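1. Below is the structure, and that's it, no one-letter string:
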């Protein structure tokens, strides 16, 4: 399946989960909702992948990378949820995109990657209809989304190393998710108590975890094995497009005409970076001489 199509599926599920999460913020703190999402996703992935069966494939550096990756992933999610509790979804996603922009600018090879990411960045701004007029508490949201952007950059670089490890990307993701949930638990688990007494809330949390973590991050591990970091960063420009669609349909944040221009710019950037230059998966055998 082509990498862009994988990203469409990833984006639709990820931001559907984010839209569902917004409805819980009145009952559970945004940071605790994010932690619950990571914790439940970790349980699902651990049951699915059972990483202990492949413990012979793990080296200490790989395990250390997976743990750091998991902490970065968890902090990124907590910061993003705090941000969308104070900013519109489209605005938050657009500012967070500064992280992938930085990765593509630093790791890109040649003018195509750098021009492509610049075009994609402009398209993202138009797609999301960025507006900083979000109320008196917007500063909290801006700080949180800045942290999320930095973590997103680290997520791309670390996630690629996890994806190409011998133990397997999704298996590594299960270890990473578990590590992130454990590290943040002392700070956020207390706020998750209402879920224990409300079956409806518990069901919503499971849906959010599957939609926003299990499906999209597993798909991204597949893509990270196949493309360069700079190409992956440009592909991420597709996520604000899907965020705009989900925000309009689920949250009533209706898009405007400039978003059509933004979509064309993002599409052009993806074509410009040459998505056909996919790398073979790490576990593929080399072609015969």
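-> Received, thanks. Since the model is a prediction, treat every value here as computed from it, not as a measurement.
2. CA atoms for contacts and neighbours, from now on please.
-> Fine.
3. show me what contacts the spatially most central residue of the chain?
-> Nearest to the mean C-alpha position of the chain, by Cα atoms, centre = their mean, lies residue 217 at 6.7 Å. Taking Cα atoms under 8 Å, 6 or more residues apart in numbering, we find residue 217 in contact with 10, 173.
4. what separates it from residue 181, distance-wise?
-> 15 Å (Cα to Cα, to the nearest Å).
5. In this structure residue 83 contacts residue 142, no?
-> Yes. Between residue 83 and residue 142 a contact is recorded at 6.7 Å, counting by Cα atoms under 8 Å.
6. And whichever helix or strand residue 71 is part of, what's buried?
-> Using DSSP states H and E, residue 71 falls within helix 60-84. Neighbour-count burial for helix 60-84, counted by 16 or more other Cα atoms under 10 Å, picks out 62-63, 65-84.
7. Distance from it to the middle of the chain?
-> Counting by Cα atoms, centre = their mean, to the nearest Å, helix 60-84 is centred 10 Å from the centre of its parent chain.
8. Following the chain past it, name the next helix or strand.
-> The C-terminal neighbour of helix 60-84 among helices and strands, as given by DSSP H and E, is helix 89-96.
9. Would you mind identifying the next helix or strand past that following helix?
-> helix 98-107.
10. Would you mind getting the angle between the following helix or strand past that following helix and helix 98-107?
-> Remark: after helix 98-107, the chain's next helix or strand is helix 110-128, criterion DSSP H and E. Helix 110-128 runs at 170 degrees relative to helix 98-107, counting by axes from the mean of the first three to the mean of the last three Cα atoms, to 10 degrees.
11. Presented hereafter is structure B, for comparison with structure A:
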């Protein structure tokens, strides 16, 4: 199976495993007048938080050099910090900022060793 197919299979397994834990609360949600809107929001969150990022990772891993992919993945904590600040109003502490900068710097200065075998 290709990477995208494996990702799809994993998402189906995750949905089947998680459904029994939420089915009890879901029953009460379906009687609420805004349940369809909540369902659409939930689908949107699922697509934006799982499907798009994981599918993008799978496609990028197949096409980008390892160093470029590593640097882009190292930028994820920084983009998450900015989104948390802008969207959620979460102000990062100095420790948070230093941690994000350290991860990015570590990936940026690391050089791949030539294969000697």
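-> Cool, the structure landed. What you are looking at is a predicted structure, and each value in this text was computed from that prediction instead of being measured.
12. where does the TM-score land?
-> TM-score of the superposed chains, computed with TM-score structural alignment, normalised by the length of the second structure, equals 0.68; 109 aligned residues with a Cα RMSD of 3.4 Å.
13. Now do the helices in the first structure.
-> 3-22, 30-49, 60-84, 89-96, 98-107, 110-128, 138-163, 169-188, 199-209, 215-224, 229-235, 238-251, 258-272 (DSSP state H).
14. quick one on the thing from earlier: distance-wise, check the corresponding residue of the second structure for the residue nearest to the centre of the first structure relative to residue 63 of the second structure.
-> With TM-score structural alignment as the criterion, residue 217 of the first structure lines up with residue 54 in the second structure. The gap separating residue 54 of the second structure from residue 63 of the second structure is 15 Å, by Cα to Cα.
15. repeat for residue 7 of the second structure
-> For residue 7 of the second structure, the distance to residue 63 of the second structure - Cα to Cα - is 17 Å.
16. Please say which of those two ends up with more neighbours.
-> Neighbours of residue 7 of the second structure and residue 63, each counted by other Cα atoms under 10 Å, are more numerous for residue 7; the result is 16 against 9.
17. mind listing what the more buried one touches?
-> 54, 55.
18. Can you find the partner of it in the first structure?
-> Counting by TM-score structural alignment, the partner of residue 7 of the second structure is residue 173.
19. thinking again about what came up before, shared neighbours, residue 83 and residue 142 of the first structure?
-> Both residue 83 of the first structure and residue 142 are in contact with residue 92, where contact means Cα under 8 Å, 6+ apart.
20. got a list of what residue 214 of the first structure touches?
-> Counting by Cα under 8 Å, 6+ apart, residue 214 of the first structure has contacts 41, 44, 45.
21. ok, and the most crowded of the residues you listed?
-> Result: residue 41 is most packed of the contacts of residue 214 of the first structure (other Cα under 10 Å), 27 neighbours.
22. For the nearest residue to that one once chain neighbours are set aside, grab the count of nearby residues.
-> Distances taken as Cα to Cα, 6 or more residues apart in numbering put residue 209 closest to residue 41 of the first structure, at 5.2 Å, once the chain neighbours are dropped. By other Cα under 10 Å, 28 other residues sit near residue 209 of the first structure.
23. and residue 209 of the first structure, what does it touch?
-> Residues in contact with residue 209 of the first structure (Cα under 8 Å, 6+ apart) are 17, 36, 37, 38, 40, 41.
24. Quick check: the first one touching residue 211?
-> This means residue 17 of the first structure. Yes. Contact criterion Cα under 8 Å: residue 17 of the first structure and residue 211 qualify, at 5.1 Å.
25. which residues sit against stretch 83-90 of the second structure?
-> Against stretch 83-90 of the second structure from outside (Cα under 8 Å, 6+ apart): 91, 92.
26. Please apply the same query to stretch 104-117 of the second structure.
-> The contact list for stretch 104-117 of the second structure (Cα under 8 Å, 6+ apart) reads 67, 70, 71, 74, 75.
27. Write a PyMOL command that selects only the buried members of those.
-> The buried subset of those, as determined by 16+ other Cα under 10 Å, is captured in PyMOL by this line:
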select buried, resi 71+74+75
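28. Among the contacts of stretch 104-117 of the second structure, pick out the one closest to residue 97 of the second structure, please.
-> residue 75 (12.4 Å; Cα to Cα).
29. Distance check, that closest one against residue 102 of the second structure.
-> 11 Å.
30. cool, residue 51 of the second structure as well?
-> Note on residue 51 of the second structure: its distance to residue 102 of the second structure, by Cα to Cα, is 28 Å.
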